[in-house]
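In: Got a predicted structure plus its sequence, pasted below:
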Amino acid sequence: MNLYNLNPKYRILVTGGAGFIGSNLCESLLANGNTVVCLDNFATGKKSNVTPFLSNKKFTLIDGDIRNLSDCHKACEKVDYVLHQAALGSVPRSMNDPITSNDVNVTGFLNMLVAARDAKVKRFVYAASSSTYGDSKNMPKIEDVIGKPLSPYAITKYVNELYADVFSKTYGLETIGLRYFNVFGRRQDPAGAYAAVIPKFVMQLMNHESPHVNGDGSFSRDFTYIDNVIQMNIKSLVTNNTLAVNTVYNVAYGKRTSLNELLDLLKEYLTEFDLKIGSVKTTYGPIRKGDVPHSLASIEKAKELVGYNPEYNIREGLREAVQWYWNNLK
């Protein structure tokens, strides 16, 4: 396997490597022959996500916290690249507890930048967020035009971009930020109060429970399959285009799907396993505070500068995801 021309000799740190996106990155890197260090405190990540990797001599698991600078320094030792995925996600969570979101997403991020700088890593690729666009009405979202943040979470992710820019200019640390748009796929946790909408809906439908939609279902998102996200992370590591670094990119498919359309697709694929799912009704309620009505990304910048070419649209991604959930969680 040659993962988008990534040299297998490199040692790569994945923070939040036991999480949904992080564990998928670890798996792909190990399959490519890379040495992988995973730093996670298991606040939201799961040990079961990395258990299959523990027998691989090229995998090192560090049970640590990005809020602890010494843990960050330990994780960055002899590392060539950093894929920084560790964060406390969820807009509602940040509304309920802004202090902890700030501690993890801002202080933790700064600790990782300092540790990466001190270790002289070649490049620091980090998870940014589409929430940075805030109240911007522009459609599609273009990287250079953002609005005011609508949640504490959005503020923390925008601060990440500002810190990364300062570190690239002040210390010469190469950084690339990836503004994720509603990523979904295998290993995404359907449980908990802050579960993402797709795995939550899938589990409800599999249990013949009515999915609950905030609003009338017309809100739309640029849903992005995990394999597209893996591609963009790796291409961000390997690009030698000097214009491609020290900037941010949208990571999405470039099409939007309403929540009602999403539910129709999920029922279509799930009824292949259980016909009763087709008759499960949807319930609707008030719009959630901090929610953006519509989200759609322009991916032209990523295509032009990094060679990003997303291979999975919403239908292809959902079919793969539904198959995984049915096989692993039913």
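Out: Received the coordinates, thanks.

In: alpha carbons only for contacts and neighbour counts from here, please
Out: Fine.

In: Quick one: the strands in the stretch 151-300 of the chain, in order.
Out: For the stretch 151-300 of the chain, the strands defined by DSSP state E, counting those that start in this stretch cover 175-180, 183-184, 212-214, 220-221, 224-225, 247-251, 257-258, 283-285.

In: Just want the angle from the first one to strand 247-251.
Out: Interaxial angle of strand 175-180 relative to strand 247-251 (axes from the mean of the first three to the mean of the last three C-alpha atoms, to 10 degrees): 20 degrees.

In: ok, and what's touching strand 175-180?
Out: For strand 175-180, contacts defined as C-alpha atoms under 8 Å, 6 or more residues apart in numbering pick out 123-130, 161, 164-165, 168, 229, 233, 236, 245-252.

In: Does the helix or strand harbouring residue 26 pack against any helices or strands, and if so which?
Out: Element membership of residue 26 [criterion: DSSP states H and E] is helix 20-31. On a contact count with 3 or more C-alpha pairs under 8 Å, 6 or more residues apart in numbering; DSSP states H and E, helix 20-31 meets strand 11-15, strand 35-40, helix 47-50, helix 226-238.

In: Report the distance from it to the chain centre.
Out: Distance of helix 20-31 from its chain centroid, counting by C-alpha atoms, centre = their mean, to the nearest Å, is 12 Å.

In: I'd assumed residue 212 was in contact with residue 205.
Out: No: in terms of C-alpha atoms under 8 Å, residue 205 does not count as a neighbour of residue 212; the distance is 10.6 Å.

In: more crowded one of the two?
Out: Ranked by neighbour count (other C-alpha atoms under 10 Å), residue 205 and residue 212 place residue 205 first, with 25 against 16.

In: roughly how far apart are the closest residue to that one other than its chain neighbours and residue 95?
Out: Take residue 205 and drop its neighbours on the chain: the residue closest to it by C-alpha to C-alpha, 6 or more residues apart in numbering is residue 277, 6.0 Å away. Residue 277 sits 33 Å away from residue 95, going by C-alpha to C-alpha, to the nearest Å.

In: hold the first one in mind and look at this next one:
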Amino acid sequence: MNEIISGEKILVTGGAGFIGSNLCEVLLDSNNTVVCLDNFATGKQENIAPFLKHPKFSFIQGDIRNLEDCLLATKNVDYVLHQAALGSVPRSIKNPITTNEVNISGFLNMLVASRDHHIKRFVYAASSSTYGDSQALPKVEENIGKPLSPYAVTKLVNELYADVFFKTYGLETIGLRYFNVFGKRQDPNGAYAAVIPKFVKQFMQLESPIINGDGTFSRDFTYIDNVVQANLKSLVASSTSVNNVYNIAFGDRNTLNDLVVYLKEYLAIYKPSIEKVPVIYGSERVGDIPHSHASIQKAKKYLNYQPEFSLQKGLQEAVDWYWKNL
């Protein structure tokens, strides 16, 4: 991974979460001072447990919905990697008010705190859900549709606020539209678990996973190391890259049926009987986008983003991690 940032003080909001904890780990390994802000709503203490004794790591248990917590966390910080959010389309449909409070009000608090403490650059987790009902493939940053869920609305508003804060206050912002991120430390449990860790756990227990729909919906599954690379490169990219959003994906798409085939193949290495576990097909989920496939040309050009992990390569890494840790 080229252009690793080093010797800086960096705040990772949501740092005890799946993506955030992976960012903390790599930043510490690269000799940065890391501040982690998390309220453990979806993050987990065990994700940051290995870092707590690190001399350059500090943890603040706080909530981005509280401006005072955001101001405390951004004090004397050089850069912000804002990962804190309430994810999940189904969760947002069930509880749009809380999703709005965290993802919009919390986001605005972080922008205000970053402005007030003169943060050099604010890099934030945007989402492929912003493409909404646009049927164009591959997804190109400048061509979005109407949001299909409250979650998608919140992530679109994030992009609008980031643009305003750059133009009004000069705060450098970069948004990274993540596409179906997966990998180590992603939680397989709970009603809103992502499909890959959930399916991995079910297969390991010889349980049949349920696919929403007929399995032909497709996604641009993106391994965590690709996402970490994009965040780090966003911190050091030239000033011509700021006030922009970028697709962060592998730039390919696989159906859910494809995913099941790969998972069975890689898991059967550890337990051959997994190959024979049948899959159940259920109803489609409300708010789901049928197909997702990213153009990553813009990120390659402006961020020098070079994803190294395909779905298959990433799944092999993830399956190995889950087998050792579940």
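Out: Nice, I can see it. What you see is a predicted model, and the numbers here were worked out from it, not measured in a lab.

In: Superposing both, give me the TM-score.
Out: A TM-score of 0.99 describes the superposed chains when it is computed by TM-score structural alignment, normalised by the length of the second structure; 326 aligned residues with a C-alpha RMSD of 0.6 Å.

In: quick revisit: out of the strands of the stretch 151-300 of the first structure, which is closest to residue 303 of the first structure?
Out: strand 247-251 (9.6 Å; C-alpha to C-alpha).

In: Which stretch of the second structure lines up against the closest one?
Out: Under TM-score structural alignment, strand 247-251 of the first structure corresponds to residues 244-248 of the second structure.

In: what's the mean distance for that stretch versus the first structure?
Out: For stretch 244-248 of the second structure, the mean distance from the matching residues in the first structure following superposition reads 0.2 Å, by mean C-alpha distance after the TM-score superposition for the first structure.

In: Tell me the gap between that stretch and the middle of its chain.
Out: Per C-alpha atoms, centre = their mean, the centroid offset for stretch 244-248 of the second structure relative to its chain is 12 Å.

In: what's next to it, contact-wise?
Out: 126, 128, 140-141, 159, 163, 173-179, 222, 226-227, 230, 294-296, 298-299.

In: Please apply the same query to stretch 263-283 of the first structure.
Out: Contact with stretch 263-283 of the first structure is made by 201-202, 205-206, 208-213, 315, 318-319, 322, as judged by C-alpha under 8 Å, 6+ apart.

In: Show me what the longest helix along the second structure packs onto, helices and strands only.
Out: In the second structure, taking DSSP state H as the definition, the longest helix is helix 150-169. Counting by 3+ C-alpha pairs under 8 Å, 6+ apart, the packing neighbours recorded for helix 150-169 of the second structure are helix 89-94, helix 96-100, helix 106-116, strand 121-127, strand 173-178.

In: hmm, who's touching it?
Out: With C-alpha under 8 Å, 6+ apart, helix 150-169 of the second structure has contacts from 87-89, 92-93, 96, 99-100, 103-104, 107-108, 111, 115, 126-127, 129-130, 132, 147, 171-175, 243-245.

In: Superposed on the second structure, what's the mean shift for the helix holding residue 26 of the first structure?
Out: Looks like 0.2 Å for helix 20-31 of the first structure (mean C-alpha distance after the TM-score superposition for the first structure).

In: ok so, going back, most neighbours out of the contacts of stretch 263-283 of the first structure, which is it?
Out: In terms of neighbours by other C-alpha under 10 Å, these top out with residue 205 at 25 neighbours.

In: Would you mind finding the match for that one in the second structure?
Out: Taking TM-score structural alignment, the alignment pairs residue 205 of the first structure with residue 203 from the second structure.

In: and its match, how far is that from residue 196 of the second structure?
Out: In terms of C-alpha to C-alpha, residue 203 of the second structure sits 11 Å off from residue 196 of the second structure.

In: Residue 221 of the second structure too?
Out: 9 Å.

In: With neighbour numbers in mind, choose between those two.
Out: Neighbours were counted for residue 221 of the second structure and for residue 196 using other C-alpha under 10 Å; residue 221 has more, 29 against 24.

In: and the more buried one, what is it in contact with?
Out: Applying C-alpha under 8 Å, 6+ apart, the residues near residue 221 of the second structure are 179, 180, 181, 182, 249, 250, 252, 253, 254, 311.

In: can I assume the fourth one is in contact with residue 222?
Out: In other words, residue 182 of the second structure. Yes: here residue 182 of the second structure reaches residue 222: they are 6.2 Å apart, a contact under C-alpha under 8 Å.
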